[in-house]
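Novice: Attaching a predicted model along with its sequence, questions to come.
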Amino acid sequence: MRGERLTAAQHRLVAQLTRISESESIPLEAALGRYLADDVLAPVDVPPRAVSLYDGYALAGPVVSDSIWPVVGESFAGDSPPPLSTNAAMRIFTGSVLPDGANAVIAQEAVDRTGDAIRLNESISPGDGVRPRGADSRQGDCILEAGTRLDAPQLGLLASVGHGFVSVVRKPRIAVFTTGNELIQPGEPLAPGKIYNANHPMLVGALSRLGVTVLDLGCLPDDADRLRAALAGAATQSDLVITSGGVSVGEADFVRQVVEELGRVDQWRVFLKPGKPLAFGDVAGTPFIGLPGNPVSTFVTFFLFVRPAIRVLSGADPDIDRPPLRLPLAESRPAGDRPEFVRVRRTRDGAGQTNLSVFRNQNSGLLSSMAWADGVALMPVGVDLVAGDVVDYFPFEAWYL
């Protein structure tokens, strides 16, 4: 069985998921990385009154070059200045409220001041130098939509309209465990036939970066009864269960078998390299994603499938159709029989051109390649590529957003 195409499998997975219904109101300072539960409307205009764009003079009346204006006061940021009479000027500073009656602001560099009067060195038009009331947002406007991920600019926007608290979707609870008789925990003596469990801290770390609540169920042996109990328990506590290992066709690969007993496997195998032995479905109604066991396959499929699932659970767009970056390869690459995500690093050639250098060995068990790389590039099926050919590039940092 060759396996389903990547994008089709991704869309089929997210189509089975729904947003978590519970929400909570939290302080703005605690909302970084969370997802809005509801649309946010502006309760006030921003700015609430017209303000000056720069240091200068607010003017009331027709503005022409060489005219002379008496200066009748000052408006500092935070002041509520008195009205300005016609044909008069008021000293004003960046962000200060425009006095009633003023219709423009002239920059201080464009005037000559002598005592309490200024001479204008240029003509300006009504509205120049002014940020009007409501220029940023108007009362009643939807300033952020439900499902928006709150980063620093969004927090600033919410603060600008006076929101001290915000309603966000409850953090998804993600149960995770790894499987394999060969695995031991880092820090323990390395016994014959054993390897250290690298996938577990990698998955827990990636989940933590995505801002979820992690239910860490540790590492389980290749034992059907132990797996059955763990999966059944995880399904009652979590919004999504993910595992690493045990979904291939080996005699000790029990995860797929147990999932089918407790629920269903909707997808098995994806036409992809690395990461072909991937499964998803549900355990007693709770969504399940079974990642492959090789570390690189685990990492790549985590971000191709688990990350979109978490976004949908949080009420956001799955972000699986966003156009990738397009960059040229620094070297040739032979054709493959499956779409392949190869580990690459951005480099610059002698002409200052950014290229993608490919790691020397693309074996899916080499975590050193992931630590070296800053992203992956997608190699199309059946195409011999040469240096300079442009490919799709996915930087790792974008996968954490």
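Specialist: Good, I have the coordinates. Numbers count the residues shown, from 1 in each chain.
Novice: When you work out contacts or count neighbours from here on, use the C-alpha atoms and nothing else.
Specialist: Will do.
Novice: Counting neighbours, which bits of stretch 190-205 end up buried?
Specialist: By 16 or more other CA atoms under 10 Å, the buried positions in stretch 190-205 come out as 196-200, 203-204.
Novice: so where do the helices sit in the stretch 151-300 of the chain?
Specialist: Applying DSSP state H, counting those that start in this stretch to the stretch 151-300 of the chain gives helices spanning 152-160, 199-209, 224-237, 255-262, 295-301.
Novice: Contacts for stretch 92-102 next, please.
Specialist: Here stretch 92-102 makes contact (CA atoms under 8 Å, 6 or more residues apart in numbering) with 49-61, 74-86, 130.
Novice: let's bring in a second model and compare:
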Amino acid sequence: MPLIKLHKVQEVVENLSRKLNTKNFVEILHISNAINRIILEDVIATMDIPPCDRAVLDGFAVQSIDVSYASTETPAILKLCSKPCRKLKPNTAMKVSTGDELPINADAVVPLEFTEVRNSTLYVFKSVSSGYGIARKGEDVRKGEVIVRKGTILRPWHIAALASQGISKVRVLGKVKVAIFSTGSELIEPGSTLPKGKIYDTTRYIIASSLKELRFNIIDMGIVPDNEELIRDYFIKALNIADIVISSGGTSIGERDLTVKAASSLRNLDYFVHGINLIPGRPAAFGIFNGKLIACLSGYPVAAFVELQMVLLPALFKALNIEPPTLGIRTMAKTRRKIPIKIGMINVVRGIVYDMCGSLEFEPLRITGSGILSTLLKSNAILIVTEDSMGIEKNEII
């Protein structure tokens, strides 16, 4: 294949993010409707939670030193306050219920089952230490701390934290309209009988599913045959109905690779590049048309998935000034064998991390193979090798 001029991934991400118009990407939702959405701003606590020292069980607020010797044989004897008091005096107690604010000087709550009331006197039959049965002011959340960071996918506990601060609405990533179509006369839809010389379209589905996880609004435009004029018409139609347009297939420079030719022929392109220093995913093309992002991804599912995760989504989230949600946790491991790489390229290596009695080891599944979907099915880890690396040796810590 003739060489394609390769552009650095980070430069492409930077250029796309600066030119992308994100005005339609922001939505303000009530927290009850914001589950699994990506929040676009840090949320700072405006109050302590709890806002004061509170009882976490039913019992009697006391000063722990007054009951330090209490036992069944020698109970502590305290005067019971006849009504709620603001400040607790030594050798006195005040009845409290779960959630009640504690009086000043009270540093423990004695459970009801450890006590007996006789007239206005409280008998305590078991000692409790300072802090027992109470939640301190700010113990859960401190005023001024970040309780939800921008870029977080909101889960039920985040929603509860927002509610605890009295917050009812948040700015989240909207259901961005993404039009997707595949190109290739050899493609047919899953569910159809497979004629000789045809293959099922898998790449469109891995792209759409990846974006649906982020709650994007997918407009599925199906399959387009290898016809440059028809592909160009699909781009124009997609740009009229969506914020982002993604095609798969036809990104190389063979006779039937017409997608990039069709996309680059669009008038008023603000930016367009073909070829990035990414393995797999080198022949991808990206552009901006009137502030809308165009992505011509590989027809191979693994390469398209890598292009999506390494270029398109980072550009989108950078434009929104947030970190992309991570696919998993970052960790370190020792390589089980030498990993050959393409120098000067960002190499995305699929593999398996094994836990060897607390020591992690990484086994690459396959270095090449943009269409080998099984490498994603079998892998539990992805190694991203930066472009300045000269190679990965056996037993190297990565």
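Specialist: That came through, no problem. Just so we're clear, the structure is a prediction, and the values are computed from it rather than from any experiment.
Novice: Let me have the helices of the stretch 151-300 of the first structure in JSON lines, adding distance to Ala117 of the first structure as columns.
Specialist: Listed next are the helices of the stretch 151-300 of the first structure as JSON lines, based on distance: least, CA to CA, whole Å:
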{"stretch": "helix 152-160", "distance to Ala117 of the first structure": "36"}
{"stretch": "helix 199-209", "distance to Ala117 of the first structure": "59"}
{"stretch": "helix 224-237", "distance to Ala117 of the first structure": "74"}
{"stretch": "helix 255-262", "distance to Ala117 of the first structure": "83"}
{"stretch": "helix 295-301", "distance to Ala117 of the first structure": "69"}
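Novice: Mind checking those helices for the one nearest to Leu329 of the first structure?
Specialist: Ranking the helices of the stretch 151-300 of the first structure by proximity to Leu329 of the first structure (CA to CA) places helix 295-301 first, at 19.9 Å.
Novice: start and end residues in the second structure for that closest one, please.
Specialist: Here helix 295-301 of the first structure aligns to the second structure at residues 301-307, judged by TM-score structural alignment.
Novice: Following superposition onto the first structure, what is the mean distance for the matching stretch?
Specialist: Superposing on the first structure and averaging over aligned pairs (mean CA distance after the TM-score superposition for the first structure), stretch 301-307 of the second structure comes out at 1.1 Å.
Novice: Off-centre distance for that stretch?
Specialist: 19 Å (CA atoms, centre = their mean, to the nearest Å).
Novice: Same check on stretch 60-80 of the first structure?
Specialist: Centre-to-centre, stretch 60-80 of the first structure and its host chain are 46 Å apart (CA atoms, centre = their mean).
Novice: for it, which positions count as buried?
Specialist: 60-61, 63, 68-71, 74-76.
Novice: now do stretch 88-101 of the first structure
Specialist: Across stretch 88-101 of the first structure, burial judged by 16+ other CA under 10 Å covers 88-99, 101.
Novice: Let me see the contact set for the nearest residue to Leu112 of the second structure once chain neighbours are set aside.
Specialist: Closest residue to Leu112 of the second structure apart from its sequence neighbours, by CA to CA, 6 or more residues apart in numbering: Gly59 at 4.5 Å. Gly59 of the second structure sits next to 95-97, 109-112 when contact means CA under 8 Å, 6+ apart.
Novice: Looking at these, which are in helices?
Specialist: Members of these lying in helices (criterion: DSSP state H): none.
Novice: Could you list which of those belong to strands?
Specialist: 95-96, 109-111 (DSSP state E).
Novice: now those residues as JSON lines including distance to Cys357 of the second structure?
Specialist: Formatted as JSON lines, these follow (distance: CA to CA, whole Å):
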{"residue": "Lys95", "distance to Cys357 of the second structure": "53"}
{"residue": "Val96", "distance to Cys357 of the second structure": "50"}
{"residue": "Val109", "distance to Cys357 of the second structure": "45"}
{"residue": "Val110", "distance to Cys357 of the second structure": "45"}
{"residue": "Pro111", "distance to Cys357 of the second structure": "45"}
